[in-house]
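Participant: No letters, just coordinates:
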């Protein structure tokens, strides 16, 4: 890309704007800004006004030097009243119809935009973000590899008496020392009955000599997330019931993966996994969807669930993560992240 060349993602947004007869679009979400411009702003520290010919960026003075060097296609201005300045710029340019993503605006900012006659629009950029290009897929593949290798590194280190927080610290240290900037979400490590809570908050529980383990974690690498869950029995006397639910979840995971391909309804992926768990007699203990989209955020559209009306497309990144949770006893969840390719689902959570 030459110095002033506009990124393809902005060109794609302009096509959607033209289709919707918009001659301007306001972008305030910092991840949408990173997606479009390749520069990371902290939340609420920049406002973009995108037209068919220009990209205006109103931000804090501390960003000016870096933005000029890394995103020279933008016309950047330091301003502490960024939203109102963007509104004034749109009016000065005589833009007839300026859109904004109503779902991503807070009450105050949305009110300002609406009162100035701007148009509430669907989440155009979220829709663009669903389908990853080759560069994005490679970054997510690397993020998933780091997470998987963290699992392989940490699992042999886990010993009776360690706390959940001890294990989480080892996972996070490995991922950071291998290129990750942060975690995709709060790392979940559960022992014993804690594994029966799908969104357990990692704590000080110590691992017993015979105990269930569940680890759900991921990392952010070059701005993109990974997500993986592994469950197993620690000790030599694995309960028969734990074996039963582990194998049921594993078969459900395989069925969900097998269902993934372009053109398949996301609820069909969920159903493929759910049928297996229902047949095993544990349907009431599978209390969440089978997966979610992933990219710059760990949970993005499309969602593999019965509530979704979406259809998978080549370039989507989604998880498959069925689970069975027996309150007060233990739970099992097995999760892989996959890329939807022309031939099916490519598992990314591997070496």
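Facilitator: Happy to help now that I have it. On a predicted model such as this, the values are computed, not experimentally measured, just so you know.

Participant: C-alpha only now, for contacts and for neighbours.
Facilitator: Fine.

Participant: Let me see the ranges of the helices in the stretch 51-200 of the chain.
Facilitator: Assigned by DSSP state H, counting those that start in this stretch, the helices in the stretch 51-200 of the chain fall at 64-70, 82-92, 107-115, 124-130, 134-154, 164-177.

Participant: out of those, which comes closest to residue 45?
Facilitator: helix 82-92 (8.2 Å; C-alpha to C-alpha).

Participant: Tell me the spacing between residue 72 and residue 313.
Facilitator: Between residue 72 and residue 313 the computed distance is 32 Å (C-alpha to C-alpha, to the nearest Å).

Participant: this is the comparison structure:
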């Protein structure tokens, strides 16, 4: 097969696999259908994409997937073409938007029209049933469907569980996203120099993502100097200075809608890292690699949290929000709480072969002037973690 044929077959296999995963969740929960508004869930189930960021804020396209694989899709105004070329059993309708932007003072009447269409589609294909899963829905829509006699189930949980295990084809597509992200990181590294702004450096990642067919970047997490502590400063017009730390987290939704989530920390300019910078880096590197080394299929989330690398006391308050988290089209289930946070934020479950995950670290002392952010994206195999990216660490700092 030539490369284009292989890619077409991979996409076809992935589409079939993902829709089957959604169907399996519906069958498992004895639910005849799921109503999806989240653009990422719609992409997962159908591989259609239409203004994903805009429609995430302005609910204007939605689909209903039935347990037998049939789909009713309400598409944005005159955008039926986004469904062309897909081998799906789909009935296309025009979306009814009742958000204030589109409906103004007609919100109530538009919402009633919307509810009638939802009920018509559901009752046509799920005769006698009343259980409908929904991933997200504004209050007026929820109230109208409940008033009509439907019992609404947590569709977001079903979709997260569906998305958790990746097929071989998905790993190929994730790899394409990561290669685009690595190109962006390489470009950032080449362009990095004292005197440029954080924003100017960050633009290089966007450039390579779009150039390679990527889609968007979920955050703006790039910081330098004292803005690296605490973590979670978004990039600014601050000018980079020789010898200071520069840290970033890509959160990049690349080609085919899959996320590349890589964090690295560098030094600005040609300076050698100070003893303090090297110490912070070695601790962060140790946390990531220790936690990768112990992760195995069958381990529970609680067990992993309990066995995870112990953060030294000076850095505990500024710890990252989780030990590790799932990754696919975006950040996904599960999110593994630190042991110290388990009672307030932890939940249990079990790691499985085929999960793709990000192992996290942030090391920065409370009240400190700098910090190190690292993160590695992996796939979990029967033998443990396999890195999905070749993006280098600063091992000469160790």
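Facilitator: Alright, I've got the coordinates. None of the values given here were measured: they were computed from a predicted structure.

Participant: re the thing from before, any idea which of the helices of the stretch 51-200 of structure 1 is most buried?
Facilitator: Neighbour counts (mean count of other C-alpha atoms under 10 Å) averaged over each of those peak at helix 134-154, with a mean of 21.

Participant: Mind giving me the packing neighbours of that one?
Facilitator: Helices and strands touching helix 134-154 of structure 1, by 3 or more C-alpha pairs under 8 Å, 6 or more residues apart in numbering; DSSP states H and E, are helix 164-177, strand 219-221, strand 224-225, strand 228-234.

Participant: Between residue 72 and residue 313 of structure 1, which is the more surrounded one?
Facilitator: Shown here are residue 72 of structure 1 and residue 313; by other C-alpha atoms under 10 Å, residue 313 has more neighbours (21 against 16).

Participant: tell me the contacts of that one?
Facilitator: Listed by C-alpha atoms under 8 Å, 6 or more residues apart in numbering, the contact set of residue 313 of structure 1 reads 131, 261, 262, 263, 340.

Participant: Count the neighbours of the first one for me.
Facilitator: Read that as residue 131 of structure 1. By the criterion of other C-alpha under 10 Å, residue 131 of structure 1 has 22 neighbours.

Participant: All the strands of the stretch 251-398 of structure 2, residue numbers only.
Facilitator: 252-253, 259-260, 263-267, 324-327, 331-336, 356-363, 372-381, 384-387 (DSSP state E, counting those that start in this stretch).

Participant: what's the mean distance for the fourth one versus structure 1?
Facilitator: Here the mean offset of strand 324-327 of structure 2 against structure 1 after fitting is 1.5 Å, by mean C-alpha distance after the TM-score superposition for structure 1.

Participant: Highest mean neighbour count out of the strands of the stretch 251-398 of structure 2?
Facilitator: Ranked by mean neighbour count under mean count of other C-alpha under 10 Å, the strands of the stretch 251-398 of structure 2 are led by strand 259-260, which reaches a mean of 30.

Participant: rewinding a little: JSON lines for the helices and strands packed on helix 134-154 of structure 1, including distance to residue 244 of structure 1?
Facilitator: Compiled in JSON lines, those are given as follows (distance: least, C-alpha to C-alpha, whole Å):
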{"stretch": "helix 164-177", "distance to residue 244 of structure 1": "25"}
{"stretch": "strand 219-221", "distance to residue 244 of structure 1": "31"}
{"stretch": "strand 224-225", "distance to residue 244 of structure 1": "31"}
{"stretch": "strand 228-234", "distance to residue 244 of structure 1": "12"}
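
Participant: returning to that earlier point: for the helices of the stretch 51-200 of structure 1, which one sits closest to residue 40 of structure 1?
Facilitator: Residue 40 of structure 1 sits nearest to helix 64-70 of all those, at 9.4 Å, using C-alpha to C-alpha.

Participant: for structure 2, what's the longest helix?
Facilitator: When structure 2 is parsed with DSSP state H, its longest helix is helix 3-28.

Participant: Measure how far it is from the centre of its chain, please.
Facilitator: Distance of helix 3-28 of structure 2 from the chain centroid (C-alpha atoms, centre = their mean, to the nearest Å) equals 19 Å.

Participant: Output the strands of the stretch 251-398 of structure 2 in a markdown table; the columns should cover distance to residue 20 of structure 2.
Facilitator: Formatted as a markdown table, the strands of the stretch 251-398 of structure 2 follow (distance: least, C-alpha to C-alpha, whole Å):
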| stretch | distance to residue 20 of structure 2 |
| --- | --- |
| strand 252-253 | 23 |
| strand 259-260 | 21 |
| strand 263-267 | 33 |
| strand 324-327 | 20 |
| strand 331-336 | 19 |
| strand 356-363 | 19 |
| strand 372-381 | 21 |
| strand 384-387 | 26 |
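
Participant: Indicate which one of these is closest to residue 45 of structure 2.
Facilitator: strand 331-336 (15.2 Å).

Participant: Which of the strands of the stretch 251-398 of structure 2 sits closest to residue 125 of structure 2?
Facilitator: Closest to residue 125 of structure 2 of these, according to C-alpha to C-alpha: strand 331-336, at 30.2 Å.

Participant: helices and strands around the closest one, which ones?
Facilitator: Packed against strand 331-336 of structure 2 by the contact rule (3+ C-alpha pairs under 8 Å, 6+ apart) you find helix 155-163, helix 301-307, strand 324-327.

Participant: closest to residue 230 of structure 2 out of these?
Facilitator: Nearest of these to residue 230 of structure 2, taken as C-alpha to C-alpha: strand 324-327 at 18.8 Å.

Participant: And that closest one, what does it pack against?
Facilitator: Using 3+ C-alpha pairs under 8 Å, 6+ apart, the elements in contact with strand 324-327 of structure 2 are strand 331-336, strand 356-363.
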